[in-house]
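> Okay, predicted coordinates and the sequence, questions at the end:
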Amino acid sequence: MLDALKPWGESHEVRAADQDLATRLDLPGPDEPAAGPALLLAALRRSGAAGGELVLPVPGDVRGLGGANPFARLALRTGEAAVLREAGLGLVPQNVAEGVVRWTVFELADELPPAEHLPIAEAEHGMSSAMREAASTLIDLDIAKHRPGVRDEIAKTVSSRPQPPWPQDVPQRPLRILQRASEVEAILWVATDDAPGGALSASATRARTEALRPLFDSVRAARRASVAEMVRVLSDRAGKH
């Protein structure tokens, strides 16, 4: 499991968000030197963590975070977090230096909303539908212009993302959808990055943003659903051994 973290950073460090939680989990506190991820894994096992949920909050969509609290604020700032309900913990990764990822561990508040379940088929269909609608809208608005080298830009964006070594028995459908979501997100970032000399007017930029927002939302939903399905399948298999 520790090897699976390497694609995201050469080094990973862990701290608890406050001293009380640090004492309970036997982790470094916020003002102490950080520890390695092995210490975190041991703490999670002792806390009864049996699975987790991926949270991908953005302004206007903070599903899975609950109320305004330190965990929610940091998760919103970074755009990603993991919720471990059985253990009552939340983890937020931050890139704190070149090749260094810091994981901050929070105690979850009682007001955390119930877990949302989005069937994997519904997530895949939603992303495909959003792609068609966004493409049609951009064409109607006459802002879907051809851009030389765009395929290379998209390929470069996709290849720059971490390529984790997935287990051999990982379910293939959610993996395929997860990889497709990364490709779609790369297209979105290229689509919203104006080429030099080709900047849109303010009104066209707003129209483009509104057209693409549902697609950004569907990509996040597809990622959450894919990871949830992977966790469910692999947890079920582990429980049978």
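Arrived safely, thanks for sending. Numbering: from 1, shown residues only.

> C-alpha from now on. contacts and neighbour counts both.
OK.

> in the protein, which spans are helices?
Counting by DSSP state H, the chain has helices at residues 19-25, 37-47, 70-78, 120-140, 150-159, 172-191, 202-239.

> Out of those, flag the one nearest residue 112.
helix 70-78 (10.0 Å; CA to CA).

> Contact partners for the residue in the chain sticking out farthest from the centre?
Most distant from the centre of the chain: residue 197, at 32.6 Å, with distances by CA atoms, centre = their mean. Applying CA atoms under 8 Å, 6 or more residues apart in numbering to residue 197 gives no contacts.

> Please apply the same query to residue 215.
127, 130, 131, 134.

> of the helices of the chain, which approaches residue 57 most closely?
Each of the helices of the chain has some distance to residue 57 by CA to CA; the shortest is helix 70-78, at 5.3 Å.

> packing partners for that closest one?
strand 89-97 (3 or more CA pairs under 8 Å, 6 or more residues apart in numbering; DSSP states H and E).

> The structure to be compared is supplied as follows:
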Amino acid sequence: MGYPSMSLASWAKSWLAGEASPDDLVDALHEWAPLHVVRASDPVVAGRVGIEWPDPEIDGITVLIKTIRAGAGGTAGGLRLILPAPGDVRGLPPGTGFASAALAAGEGVLLGTGGAAGTGIVPTPSGADVLEWSCFDTPIPLAVDDETLGDIEYRLRAAVRDAADVVASVHRTAIANRDFDVRGAIEDELAELHHHRLPESLSPRARRVLDSADQLAAILTVAKTASVSSPTSLSANTIQDETLRPLWDAIRLARMAAVNSGDR
């Protein structure tokens, strides 16, 4: 699980569905940082979430939980994970402070009903021990679910096949550079991703999708590292952003679909 917003969204959905406790959500968030600070973008939002303006709430995890319950209307369906990237801003309310912050962070959570006003939350690390959550007043876009989780799983498998050339390039780098342990590097990346637990309430299919996304993400991360450490060994600049971007897009979409799906 590569994003604090994923932990927040997946565990909050499980809690709101009655399948996890608030303590489970708190424990999942504490795996990211021991201290959680909540900030409001303006006085209106500060009043909504129950903090003083303009001061942040230093020990804000209780405020965060209350904000989630109120903003989501007490239901798992009122919460949505967003993982935007440059060139792919689907799911973001255009021209909003939340959209700008979420795009800069690469993640965020929307609370509310599609087509109505709601709350957006964006995490930002502040040192090794602090995670700041900024709350925004924002319209909630209507969800567009054109694909089922089964469709997403199929597409992710295709993306893994498309990564075959990337994997081959990484292995060529390993042969050229005996100090580069490809298998060990991928295992280390996976261990880091799996450090953050998933709720038991997730369906087997959602877990498969997230596991496949993590495996592909680990491969691509190691591939990028290999291209930096030994770029001349990668024929025709195989490991380039334009090559990897569609694969990273597939990972992001798979993670959003698995967390946001009602298939639990």
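Noted; the coordinates are in hand. In this text the structure is predicted, and so the values were computed from the model without any measurement.

> ok so, going back, select, from the contacts of residue 215 of the first structure, the two members most distant in space.
127 and 134 (10.4 Å).

> When these two are compared, which one has more neighbours?
Set side by side, residue 127 of the first structure and residue 134 give different neighbour counts by other CA atoms under 10 Å, the larger being at residue 127 (24 against 19).

> Aligned against the second structure, show me the partner of the more buried one.
Counting by TM-score structural alignment, residue 127 of the first structure corresponds to residue 156 in the second structure.

> measure its match to residue 171 of the second structure for me?
Distance of residue 156 of the second structure to residue 171 of the second structure, given as CA to CA, to the nearest Å: 22 Å.

> again, but for residue 140 of the second structure
45 Å.

> What of residue 109 of the second structure?
Distance, residue 109 of the second structure to residue 171 of the second structure, using CA to CA: 37 Å.

> Looking at those two, which is more packed in?
More crowded of residue 109 of the second structure and residue 171, by other CA under 10 Å: residue 109, with 22 against 19.

> Check whether the more buried one really touches residue 82, as I assumed.
Yes: using CA atoms under 8 Å, residue 109 of the second structure is in contact with residue 82, at 5.7 Å.

> give me the number of residues near the closest residue to residue 65 of the second structure other than its chain neighbours?
Spatial nearest neighbour of residue 65 of the second structure, excluding adjacent residues (CA to CA, 6 or more residues apart in numbering): residue 22 at 7.7 Å. For residue 22 of the second structure, the neighbour count with other CA under 10 Å is 16.

> my guess is residue 22 of the second structure meets residue 14, correct?
No: the criterion here is CA under 8 Å, and residue 22 of the second structure misses it with residue 14 at 9.6 Å.

> Common neighbours of the two, please.
Overlap of the contact sets of residue 22 of the second structure and residue 14 (by CA under 8 Å, 6+ apart) is empty.

> Could you pull up the residues touching residue 166 of the second structure?
220, 223, 238, 239 are the contacts of residue 166 of the second structure under CA under 8 Å, 6+ apart.

> Between the residues you listed, which sits nearest residue 28 of the second structure?
So of the contacts of residue 166 of the second structure, ranked by how close each gets to residue 28 of the second structure (CA to CA), first place is residue 220, at 25.8 Å.

> And that closest one? What does it align with in the first structure?
Counting by TM-score structural alignment, the partner of residue 220 of the second structure is residue 188.

> Please name the spatially closest residue to residue 174 of the first structure (chain neighbours excluded).
Residue 174 of the first structure sits nearest to residue 226 (CA to CA, 6+ apart), 4.5 Å away.

> What's the match for the one you found in the second structure?
Residue 226 of the first structure maps onto residue 258 in the second structure, by TM-score structural alignment.

> do you know how far that match is from residue 125 of the second structure?
24 Å.

> The two: which has the busier surroundings?
residue 258 (26 against 16).

> so stretch 102-111 of the second structure aligns onto which residues of the first structure?
Stretch 102-111 of the second structure maps onto residues 75-84 of the first structure, going by TM-score structural alignment.

> buried stuff in that stretch?
Residues of stretch 75-84 of the first structure classed as buried: 75, 76, 78, 79, 80, 81, 82, 83, 84 (neighbour count, 16 or more other CA atoms under 10 Å).
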